[in-house]
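Novice: next one to model:
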Amino acid sequence: MTSGTDAPAFEEYASDAWPSLYRHAYLLTGNHADAEDIAQQTLLKAYRSWSRICRSDSLEAYLRRILTNTFLSARRPKKRRFELLTDTPPEHDSTPVHHGPEDRLMLWPYVKSLPPRQRVVIVLRYYEDLTEQEIADTLGCSRGTVKSQAHRALKALRAAMGSERADGRES
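Specialist: Below is the predicted model:
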């Protein structure tokens, strides 16, 4: 645990960082409850090592890496997660495609369907606007791995969107 002198600095940082952590967690998980859980787990892990973390060159990058690793760890096959299945698929909006911030919302159901590591790369690259190197640093991998994960994810997104258009569900 950290000493009492570190706690106020951590509390102040945690309060300031919460909106960004929560947004990032929500983009990864796709729901509010899991986003809050992962963001809280991230802050708990950060608190336990705050005396070391607070000396980091980039606290934001350090916490983003903790959050990303926490998300990926929770998605490993060793744990069983149950999802509510329904007989009716979600309704799709048939409004014309716009090129702007709305596109991110329209793409979100497809992004959520990607495998966790591909979803992380897409979220960090296109929702958080990080560079390939920043993503590689966050994931602890090479830029080449980031590029290949992004390539696979974009290919899967195009295929999913193309098959939906072919089925006549999208105009």
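
Novice: please make it C-alpha for all contacts and neighbour counts, starting now.
Specialist: OK.

Novice: ok, and the residue nearest the centre of the chain, which helix or strand is that part of?
Specialist: The centre of the chain sits closest to L28, judged by C-alpha atoms, centre = their mean, with a distance of 2.8 Å. Applying DSSP states H and E as the criterion places L28 in helix 7-29.

Novice: alongside the first, I'd like the structure of this one:
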Amino acid sequence: MDRDSEAAYASYVEQAWGSLVRAAVFLGALPHEAEDIAQTTLVRCYTGWDKVSSADNRDAYVYRMLLNCLRDTRRTRWWKDRAATGTLEDGGARTAVSDGADAFALADAVHRALSCLTKPNRDVVVLRYFVQLTERQTADVLGVPTGTVKSRLSRSLAQLAANDHILDLSGGASR
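Specialist: Next up is the predicted model:
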């Protein structure tokens, strides 16, 4: 890789790291697993930087790579053994956020509410609202039509609006 490409890649990594880790967490990975998945994604970006940097929609391309890395991780025997022992349940170790219990409670409630969605619907919500991709970019990442993204978002948001974890945060006023 030449010096200019190396600098462009380093700049991209610095800009994208936090977003990739957050997306992996909201897609169901634990924080330390999310960092591994983001790192693996960025290594794959490095090895194919020419394709990544010349992609029509670089963010969509990279988030597709992130989803593939997450799926690859979940296919391994280690993941299957770990899931079978129940260590992925919500009772697992959590890292408290530095800005207090309220922020932790909010993040935990959102994580629990998202876990109630189906995988395709959770992917759409995370990519659209947490990663802040457009509907078109989200459709490109997932390889589905834009209309499918819209319908999944509509169903997901209705389901999240009625979710007990979210209602508990608002005091159940919507009940």
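
Novice: now what about the TM-score between them?
Specialist: Superposed pair, TM-score by TM-score structural alignment, normalised by the length of structure 1: 0.67. Supporting alignment: 152 aligned residues with a C-alpha RMSD of 3.5 Å.

Novice: how much space between the nearest residue to the residue nearest to the centre of structure 1 once chain neighbours are set aside and A9 of structure 1?
Specialist: Nearest non-adjacent residue to L28 of structure 1, counting by C-alpha to C-alpha, 6 or more residues apart in numbering: V120, 6.4 Å away. Remark: distance between V120 of structure 1 and A9 of structure 1 (C-alpha to C-alpha, to the nearest Å) = 29 Å.

Novice: higher neighbour count, those two?
Specialist: V120 (30 against 12; other C-alpha atoms under 10 Å).

Novice: what about the residue mapped onto the residue nearest to L28 of structure 1 from structure 2, which SS state?
Specialist: Using TM-score structural alignment as the criterion, V120 of structure 1 maps onto D123 of structure 2. Secondary structure, DSSP: H, G, I helix; E, B strand; the rest coil: D123 of structure 2 is helix.

Novice: surely D123 of structure 2 touches G28?
Specialist: No. Using C-alpha atoms under 8 Å, D123 of structure 2 is not in contact with G28, being 9.7 Å away.

Novice: how about the contacts made by the residue nearest to I122 of structure 1 when sequence neighbours are not counted?
Specialist: Using C-alpha to C-alpha, 6+ apart and skipping the chain neighbours, the partner closest in space to I122 of structure 1 is A150 (6.4 Å). Going by C-alpha atoms under 8 Å, 6 or more residues apart in numbering, A150 of structure 1 touches Q118, V121, I122.

Novice: which strand or helix spans the aligned partner of A150 of structure 1 in structure 2?
Specialist: A150 of structure 1 maps onto L153 in structure 2, with residues paired by TM-score structural alignment. L153 of structure 2 is part of helix 146-161, with elements assigned from DSSP H and E.

Novice: great, nothing more from me.
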